[in-house]
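Peer 1: coords below, sequence missing:
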């Protein structure tokens, strides 16, 4: 039986960031993930400069042999209306492929790893957590996404009581013919909001890779909205007429009404396992990275791993992202004052789509990057 100070379940951006942040702290950690890396990950895949800054990623180095699509413009509209295109005058984000990005982050940590190892059993014994009867630790950190097994041990865990945002998307490498037929440009992602403002769709080109998807808070209408959107994009030439494969689905919680408990005795959750996706955009990468760094700071300083000692992490999350119940209302959230019929007019405004939708909701430019040693 291998014994560690902590075991991190999930080796995505949250888990690998936490592991790397704890290196040199004296804490002996183990990273476990059910999949081998690199692995496919359903995600639109863009990160802001603040994420790259926080992670101390050298853009020139990262761009060698990996997809790194500079984003300078956004094309935004409401379904059924003409889109508005805004030039931001410089690079405001980067398109990445999660299979590459996650593998890169994982490769930077020297923390011991068990990849391709699903968590089958979790047992509490003598103040430790026993995983698969092969390893144990007094602290178990959940970084395994929405259905993380660690999240099931805290509070009510995942279930029907939660309002889940469901998304479906596809990412593929276009043929030469498809690339020529695709009018979407790499430096200009397209965001299309549903008329009821309960979700949005996107078309995002990254070099010869194309990512298309749609996310909504009401899962039962997801396929219907997606099919309608895809057909419209094909008809207008925004995407190729022949899409390969099937759209893959995933789910996540928005921070405001997720309501998941973040800590318990010997337990802590970060990233999507904690339900930290931004309320207006559904973005989860930046919250995952920042929650991992906040958790690392608490773990380094905590006198023990009791819920009382770990609560400092919950306090740090509230300070960084706001107190739940005060962020906004419900669903893929927009303030009451933008609700129909005003929304259609606002989505045709260059000022609103640039200053509010893009720079505030999606890029969070008003929020400074979190220092890596926070």
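Peer 2: Yep, that arrived. Please read all numbers here as calculations on a predicted model, not as lab measurements.

Peer 1: From here on, just use CA atoms for contacts and neighbour counts.
Peer 2: OK.

Peer 1: Relative to residue 138, how far out is the residue of the chain most remote from its centre?
Peer 2: Within the chain, residue 126 marks the point farthest from the mean C-alpha position, 34.9 Å out by CA atoms, centre = their mean. Distance, residue 126 to residue 138, using CA to CA, to the nearest Å: 9 Å.

Peer 1: do the same with residue 39
Peer 2: Remark: distance between residue 39 and residue 138 (CA to CA) = 29 Å.

Peer 1: More neighbours: which of these two?
Peer 2: Higher neighbour count among residue 39 and residue 138: residue 138, with 22 against 13, using other CA atoms under 10 Å.

Peer 1: Residue 128 is in contact with the more buried one, correct?
Peer 2: Yes. With contacts defined as CA atoms under 8 Å, residue 138 counts as touching residue 128 at a distance of 4.2 Å.

Peer 1: intersection of neighbour lists for those two?
Peer 2: Shared contacts of residue 138 and residue 128, defined by CA atoms under 8 Å, 6 or more residues apart in numbering, comprise residue 266.

Peer 1: and residue 226, which of the three is it?
Peer 2: Taking DSSP: H, G, I helix; E, B strand; the rest coil as the rule, one finds residue 226 in the helix state.

Peer 1: if I pick it, what's in contact with it?
Peer 2: 168, 201, 213-214.

Peer 1: Show me the one in these that has more neighbours than the rest.
Peer 2: residue 214 (28 neighbours).

Peer 1: And that one, how far from residue 335?
Peer 2: From residue 214 to residue 335 the distance is 21 Å (CA to CA).

Peer 1: centre of the chain versus stretch 249-258, how much separation?
Peer 2: The chain centroid and the centroid of stretch 249-258 are separated by 10 Å under CA atoms, centre = their mean, to the nearest Å.

Peer 1: residues of that stretch that come out buried?
Peer 2: Within stretch 249-258, the residues that qualify as buried by neighbour count (16 or more other CA atoms under 10 Å) are 250-258.

Peer 1: quick one: which of these sit in strands?
Peer 2: Using DSSP state E, 250-253 are the members of the buried residues of stretch 249-258 that sit in strands.

Peer 1: Presented hereafter is structure B, for comparison with structure A:
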């Protein structure tokens, strides 16, 4: 039987970030993932300078053979309304393809990898876990996304939770499609739904195009996606038929989730813990930061992985992502009647100040949140 100190189930950004820090500290760690990497992953795919700093990514090295789209501006609006372009004059984000980004992080983390192998069984044996009848680990970390099997171990029923539902597609455009696309790589476009319960996006990463829409109201998602795609075509933004069907996925936002992220010998990180930002639904930075916070908690526990010793991780999550960190615009928006918010949303989104200072700086880029090491 194989053995390790820490077994991480899931090789995405949360799992690989946690594994790298643990490996560098000398902890024997294994990552288990059902997929063989590189693997496709449905995601809009951009990262901020804070993520670059936290992961110590050399942009020149990363860009060699991979897509790295510099983002210096955004176009925002309520769908079909007046669009506002915000130019920062410098890179404020970087477009990446998850198939490349996740593989890059996984391969450099330095830990042992067991890929193409799903988690099929978990049982407690003394102060350890026996996984798949073949791996003994003192600590189990769930990093397997919204439907993480480790989260199920803690009693989570993903299908009973209120989650953001999204559909999206990413593909490489051929020359004709590229001519029929007005989206610029340096300027992703974000379009809020009329009821402000979701938004659509068009994001060009070099010659790859990512289109998607996510909503809190999952039942009405298909209709909104159809309307969105029709509007993109009629407006001339994407004046061609998509080459394949949109793919669906779901995620939780931290202020809504009730998932137990800590138990004896168990931690949940990333989407398994339900950490996406409430306004944008962006999950890469929260996933990475949760992985780093989990690693710090594990190292501080000094081999005693009881719930009480691991509870520090929950406190760190609440401090980093909890209600107290919400900006004033979000807090006010939750107090006002929905119809009133919808009536003023269009006016606010047409202003350059609101589009930049609130929608982009606070909701999407989180420029007010310093990197963890800052």
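Peer 2: Good, I have the coordinates. Predicted model only: the values in this text are computed from it and were never measured.

Peer 1: Would you point out the most distant pair within the contacts of residue 226 of the first structure?
Peer 2: Spatial extent of the contacts of residue 226 of the first structure (CA to CA) is set by the pair 168 and 201 at 9.5 Å.

Peer 1: Just the helices from the first structure, written as ranges.
Peer 2: Applying DSSP state H to the first structure gives helices spanning 13-22, 49-54, 59-62, 98-107, 176-181, 222-235, 255-258, 285-301, 307-321, 342-346, 350-351.

Peer 1: who wins for proximity to residue 150 of the first structure among those?
Peer 2: Closest among these, once you apply CA to CA, is helix 13-22, at 12.7 Å.

Peer 1: The closest one - contacts with which helices or strands?
Peer 2: strand 6-9, strand 29-33, helix 98-107, helix 285-301 (3 or more CA pairs under 8 Å, 6 or more residues apart in numbering; DSSP states H and E).

Peer 1: Quick one: closest of these to residue 58 of the first structure.
Peer 2: helix 98-107 (11.7 Å).

Peer 1: so that closest one matches what in the second structure?
Peer 2: Residue correspondence for helix 98-107 of the first structure in the second structure, counting by TM-score structural alignment: residues 98-107.

Peer 1: now that stretch, how far from the centre of its chain.
Peer 2: Worked out by CA atoms, centre = their mean, stretch 98-107 of the second structure lies 14 Å from the chain centre.

Peer 1: what's in contact with it?
Peer 2: Contacts for stretch 98-107 of the second structure (CA under 8 Å, 6+ apart): 11-13, 16-17, 37-43, 45, 66-67.

Peer 1: what's the mean distance for that stretch versus the first structure?
Peer 2: Compared with the first structure after the fit, stretch 98-107 of the second structure shows a mean deviation of 0.5 Å (mean CA distance after the TM-score superposition for the first structure).

Peer 1: The aligned partner of residue 47 of the second structure in the first structure: how many residues sit nearby?
Peer 2: Here residue 47 of the second structure is matched to residue 47 in the first structure, going by TM-score structural alignment. Residue 47 of the first structure is flanked by 22 other residues according to other CA under 10 Å.

Peer 1: Would you mind confirming that residue 47 of the first structure makes contact with residue 93?
Peer 2: Yes. Residue 47 of the first structure is within contact range of residue 93, at 5.7 Å (criterion: CA under 8 Å).

Peer 1: From residue 1 of the first structure, how far out is the alignment partner in the first structure of residue 362 of the second structure?
Peer 2: Structural alignment (TM-score structural alignment) places residue 362 of the second structure against residue 360 in the first structure. Look at residue 360 of the first structure and residue 1 of the first structure: by CA to CA, they are 49 Å apart.

Peer 1: do residue 41 of the first structure as well
Peer 2: For residue 41 of the first structure, the distance to residue 1 of the first structure equals 31 Å [CA to CA].

Peer 1: More neighbours: the two, which one.
Peer 2: Remark: of residue 41 of the first structure and residue 1, residue 41 carries more neighbours, 16 against 9, as counted by other CA under 10 Å.

Peer 1: show me what contacts that one?
Peer 2: Counted by CA under 8 Å, 6+ apart, residue 41 of the first structure has contacts 98-99.

Peer 1: Next: residue 299 of the first structure.
Peer 2: Remark: with contacts taken as CA under 8 Å, 6+ apart, residue 299 of the first structure is in contact with 305, 310.

Peer 1: Give the equivalent position in the second structure for it.
Peer 2: Alignment note (TM-score structural alignment): residue 299 of the first structure maps to residue 298 of the second structure.

Peer 1: wait, what's in contact with the nearest residue to residue 222 of the first structure once chain neighbours are set aside?
Peer 2: In space, and not counting its chain neighbours, residue 222 of the first structure is closest to residue 216: 6.3 Å by CA to CA, 6 or more residues apart in numbering. Residues in contact with residue 216 of the first structure (CA under 8 Å, 6+ apart) are 165-167, 198-200, 222, 331-332.
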